[in-house]
Each structure stands twice: as structure tokens, then as C-alpha cells.
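Colleague: could you look at this predicted model? Sequence included:
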Amino acid sequence: MSLKFNAGDLSIHRIIEQETTFFPALELFPTLSPDLLAENRDWMRKSNAIDAGDVLILCFQSYVVRTPHHTILIDSCIGNDKQRPARPKWHQKTDDTYMRGLNAAGLAVEDIDFVMCTHLHVDHVGWNTRLEGGRWVPTFPKARYIFGKAEYDYWTEQNAKAEVPPFADSVLPVVEAKRADMVGHDFAIGDHLRILPTPGHTPGHIAFAMGKAKDDAVFVGDIMHSPIQLQHPELSPRFDVDPVQAAVTRKNFLERYCDTDTLCCTAHFPSPSTGKIRRKGGGFSCEAV
């Protein structure tokens, strides 16, 4: 399996931190019935989206995109040394998997020009910072970190009520280091990156459309977590702040990119994680290229 591919004049690398069982399907999707799961079980197992015990298999990864002008990292995964007691596989992790993946793509932390976060959940901000001398510092020292303003404002408000650890250790230190920019939906990087508002999973969730003059690739963040949501876009996971809005966003997104040449790069689908959206029966599929 190749972790590198091209779309238009973009060179894209997947940096996988973990690909593992995560949640029983019936627990992650509150409205998923046992009967509906049974209808989808065979193809999900064949595509490695679910294991023999009906536990979903998810990938946790970043994408690094080289345009003709910039090197952009999208979503920074889980991170090391973070206090995550509710997630044993993430708690105080010290492995070198992520950095080895970055190096295997021919990259060093100094090579990243922009770090873009689709939203500020724990598994999308972790490598924003690293522990150095007992304090959190930006992992990518030359990068500008781009946070959607609506998303940042939402978590600022939540953190004021009670500390949100991923915000405190993986976002605020970047802001304090003056490496962050809070942007609106009109933000762009040259003629290669545009923001696509995709609220629902979080209030300020955004996707990133990339390519010169057209969307050669789109990076979807947590618009969807598992391939079953392609066939059943109405299924929203328990982590969605607004599950009704998330379902509308997901359906609109799938309709927008269905039967186009745009490469859909998902955050959590099992490998190969990427493909082109096609209509399939009453729903959709993501066909590997």
C-alpha cells in the first residue's frame, strides 16, 4: 500500500499514527440498529471497516500536501506525552510512529509551512505541540497554524467553563507562541487551498478543498468517520455536537462531490482512506483510485 499519491499538481502523503479498533459500531452510532448493521456487515468486514466483533476499525492520520508553493499539514493527530486517561491507546504515548512516518515522506518538522486543523478535537491537534523542558512548544517551528475562528471561539468558551485538555496543551501554547491565525471562511492559501464550511460535528468544523482552479482533493476531517455513513448519511456518531446538522452537512457534501474527479481524503476511514465519491444504490461509496 502506497502512502503517497497525486491529485492535479498536488503531492499528498498520509502520515498514519494509529490504525486500530476503536468503538463498537452500535455504540459509536446511537441510531444504528442491529438490523441495519447486519445488512452492512459483510461488505464492511471485506473492506476492513469492522472486525469480527462488530468493532469499528478507524485510522488516525495526518495528510501532508505539497503544492507548487507550500507544504501543508492537515490535522495533527494524537501526539505524545499527552494526558488522555479516557483513551488508554493515547494516554502519555511516547512512540516514534508519527515522526518516522513524517521522515519516511522525506519531511522534517521544519519543512511544514502551514498546519491546518479541520476542528480542535483531541485526535486532530495532538502533534500541534511537543513537550520540551517541561512545557508545550509548537512542533512545527516555522509553520503558521490555521484555526477556524468559529471553532476557536467555541473551544475558548468551553475551556473557560472547565479546562479542555487538548485545547490547553495543543492549541493555547501555539497561540501563546504567536504562531496561530484565526481565520474566517474566506481564507485561502494562494490559489491552492480554500475553506469549505462543514458544521455539525463541531460548530466551526471546516473542510479544505485543494487544487488550482478546481477541487483536485478535499480533506474532510470528521464529516464522516466510517464507510457505513456513505451508505447511510443519516448516521451521526455520538461525538457530534449537532447530529442533525452533521447529517445535513454530510449529505450535502456527498452530493456536491459525487461523480466528480475530486479525491476525497478522509481522516478516519481504514486504509486506503481515500477515493472518489460515487453513487451506489440509495447511498454513496468511496471508490479507491
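Modeller: Right, received. Where do you want to start? Here the structure is a predicted model, which means the values were calculated and not measured.

Colleague: switch to C-alpha atoms for all contacts and neighbour counts from now on
Modeller: Noted.

Colleague: contact partners for the closest residue to residue 8 other than its chain neighbours?
Modeller: Of all residues not flanking residue 8 in the chain, residue 216 sits nearest, at 5.8 Å (Cα to Cα, 6 or more residues apart in numbering). When contacts are counted by Cα atoms under 8 Å, 6 or more residues apart in numbering, residue 216 touches 7-8, 10, 209-210, 261-263.

Colleague: here comes the other one, which I'd like you to weigh against the first:
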Amino acid sequence: MQTITLGGVDITRVVEMHAPVAPVADIFPTATPRMWREHESWLAPDFWNPRTDDFIANAQTWVLRSEGRTILVDTGLGNDKDRPHMPAWSGLRTDFLDRLRAAGVRPEDVDVVVNTHVHADHVGWNTRLVDGEWVPTFPRATYLIPRADFDYWNPAAGRAGRGALGGIGVDQASGIMFEDSVAPVHRAGQAVLWEDGYRIDGQLSLEPAPGHTPGSSVLRLESGSDRALFIGDLVHSPLQIAEPDCDTCLSEDQEAATRSRRRVLEQAADTGALVFPAHLPGHGAAEVRREGGTFAIAGWAPFSRTH
């Protein structure tokens, strides 16, 4: 099962890619080997491969159907993109659009695209290459992009960020990502650059959760008695639920990211909200509970496991 219903909102998972990313020590520099081994019984095999020590993740999109509209939360990696900082993401030819159609969504059916933040693996399918030009993939959609991220990654602003995964040439890579996946939807007049908060409809709203990027955000679902939080990259691995002070090397401001993560996990535990990180394989989402000064998995969402 890849669709569940919370209140009046149907939620479908569409996976673009499932793969090991890198050794966990490279991605989570403050997470000790003891932490991984202590939680091995539920981290392996879906989220961590103890044999290779690799972090495992999905590139995926959440499709929400709410109040008669179709909403995409993050758009993955995209095809034909030049990603010099991450060769495994360069020149992809995935069948993501076919998978989206199999979920009942054609590009022209999409009303709203939410980019929880501007990183290459969250904005890739914002656009596609047509006759040598990058054009919006979803021709009728409004793209909701945090203004703080738009300004931060915009090469015209003259202050490029570190870029996903850091490393050599990231300023150039960030500019490439912005020009192929963000600027075209803005030039097409389809982007809304929001600040402070944004109400999508009576059940869905956006709020800032800065740190991973300056504009990182959370999509809040409140429908009837059901609650959910689509938290982008506040959590890359469920280890960060048990060890919330462990941030990744991918954040622009690790201390701010940790503050945002703790605040959002506290909200989720207190309200019973289902937590949807952007990249979780396995069952994809989880309910959390407080456990002393940290958190634990109270239960997994009823999505079929991806592995």
C-alpha cells in the first residue's frame, strides 16, 4: 500500500530512487558507531547497512490530495541534470513521471508544488528539458518556494551556499541547480516566494524550520483529529529521532537545524502527528513519543516498505 488517508487528505508515496548514499560517518559526523550499533535492531536493514556501514535513503515525492487539489511535496532529483558535486545524481534518466502517472497524476493535474527547501534532491523535477530549454514540469502548478532559500541560492545575490554534500565546487554546483530547477519556474511566473508562513488550504500550511537551509520548512497537516508533519530534511535517518542532537554534514547551520528538529519532534510527540521525513525508505513515516530527553518510534506508517 502506497496511499493512506489522514482526515480529508489522501497521501501517496512516489519513489524516484532507492539507494545507499554514503558511509554513515561521512553524513552524520557526530553520530558514534555505538549509536548505530545500539539501534541496529530497527535501523537495519531499511535505513542502515551494518555490513557496508552505508546510509540508505529514498529520493521521493509525497502526493497529497486535499480539497480537490493535487499537491506535490518535494520533487526529487530530476532527469538530465548536471550535478558536478554528486556524480550519482548527474544525467539521470529515471521513470519518475511514469511512476507519478501510475499513481494517477499527470503533470498537468498538479495544482501546487511544495519545495520544503532548495537542495538539488528536492527541486529536480520542478523542471524538465524540452528542446534544450528547462521548462516547468507541471505547467498549471503554483510552486511554493521559501524566499530565504531562493535568495540564498540565487547566484545573482552573490552569496552562494555550501550546497548539498559540501565539497569542492559547490558554489558552481549550487548555481547550476538554481538555474536549471528554480529560476525557470520563477521566470515562468509560477513561483510564490513565501515568508514567515503560508496557508495552502484549510488543512495544509507551511511554517519555517530553518537550519538545514535558511528557508527549510515544515508542511503541517491538520484534518479532523488527524495530524501530520512533512519535515523535509530535519531528519535524514530515524537515528536522529532517538539521537536528535546528531545533525548531518549537509546543513548550512547545524545548531539551528538541531533546534528546529527538537522543536518539531516535540510538537509531533505532543500532538500524535505522523512524521514524514523527505528521504526515509522502509515505511516512510513514523509516529514518535517522548523518551526522557529524547524521542522514540511509537509506530510506523502503514505504507508498504521500500527496500
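Modeller: That came in fine, so what should we check first? Everything numeric in this text was worked out from a predicted model, so none of it was measured.

Colleague: so what number do they get for TM-score?
Modeller: Remark: TM-score between the superposed chains equals 0.93 [TM-score structural alignment, normalised by the length of the first structure]; 286 aligned residues with a Cα RMSD of 1.8 Å.

Colleague: quick revisit: buried subset of the contacts of residue 216 of the first structure as a ChimeraX selection?
Modeller: Typed into ChimeraX, the line below selects the buried ones among those, using 16 or more other Cα atoms under 10 Å:
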select :7,10,209,210,261,262,263
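
Colleague: count of residues packed around the alignment partner in the second structure of residue 112 of the first structure?
Modeller: Residue correspondence to the second structure (TM-score structural alignment): residue 112 of the first structure is matched to residue 110. Residues lying near residue 110 of the second structure (other Cα atoms under 10 Å) number 21.

Colleague: residue 110 of the second structure contacts residue 137, doesn't it?
Modeller: No - between residue 110 of the second structure and residue 137 there is no contact, the gap being 9.6 Å when judged by Cα atoms under 8 Å.

Colleague: residue contacts, residue 55 of the second structure?
Modeller: Counting by Cα under 8 Å, 6+ apart, the residues that residue 55 of the second structure touches are 20-24, 27, 47-49, 237.

Colleague: kindly recompute the last result at 10 Å.
Modeller: 19-28, 43-44, 46-49, 236-237 (Cα atoms under 10 Å, 6 or more residues apart in numbering).

Colleague: distance to residue 203 of the first structure and secondary structure added to the contacts of residue 216 of the first structure, as a markdown table?
Modeller: Compiled in a markdown table, these are given as follows (distance: Cα to Cα, whole Å; DSSP: H, G, I helix; E, B strand; the rest coil):
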| residue | distance to residue 203 of the first structure | secondary structure |
| --- | --- | --- |
| 7 | 29 | strand |
| 8 | 31 | coil |
| 10 | 29 | strand |
| 209 | 19 | strand |
| 210 | 22 | strand |
| 261 | 29 | coil |
| 262 | 25 | coil |
| 263 | 25 | strand |
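
Colleague: how about the contacts of residue 216 of the first structure, which pair is most distant?
Modeller: 10 and 261 (13.8 Å; Cα to Cα).

Colleague: what do these two both touch?
Modeller: In contact with both residue 10 of the first structure and residue 261: 216-217, using Cα under 10 Å, 6+ apart.

Colleague: re the thing from before, in helices, which of the contacts of residue 55 of the second structure fall?
Modeller: Those of those mapping onto helices are 24-27, 43, per DSSP state H.

Colleague: could you identify the most distant pair in these?
Modeller: 26 and 43, at 17.2 Å, using Cα to Cα across those.

Colleague: who's more crowded, the two?
Modeller: More crowded of residue 26 of the second structure and residue 43, by other Cα under 10 Å: residue 43, with 20 against 16.

Colleague: OK, contacts around the more buried one?
Modeller: Taking Cα under 10 Å, 6+ apart, one finds 36-37, 49-50, 55-56, 237-239, 282 in contact with residue 43 of the second structure.

Colleague: now for the residues you listed, which pair is the farthest apart?
Modeller: 37 and 282 (18.5 Å).

Colleague: the more surrounded of these two?
Modeller: Neighbour tally, residue 37 of the second structure and residue 282, criterion other Cα under 10 Å: the higher count belongs to residue 282, 21 against 12.

Colleague: OK, contacts around the aligned residue in the first structure for that one?
Modeller: Matched by TM-score structural alignment, residue 282 of the second structure corresponds to residue 271 in the first structure. Counting by Cα under 10 Å, 6+ apart, residue 271 of the first structure touches 1-3, 14, 16, 19, 47-49, 57-59, 288.

Colleague: return the member of those nearest to residue 81 of the first structure.
Modeller: Nearest to residue 81 of the first structure among the contacts of residue 271 of the first structure, with distances taken as Cα to Cα, is residue 16, at 17.6 Å.

Colleague: circling back: show the buried residues in the contacts of residue 43 of the second structure.
Modeller: Using 16+ other Cα under 10 Å, the buried ones in those are 36, 49-50, 55-56, 237-239, 282.
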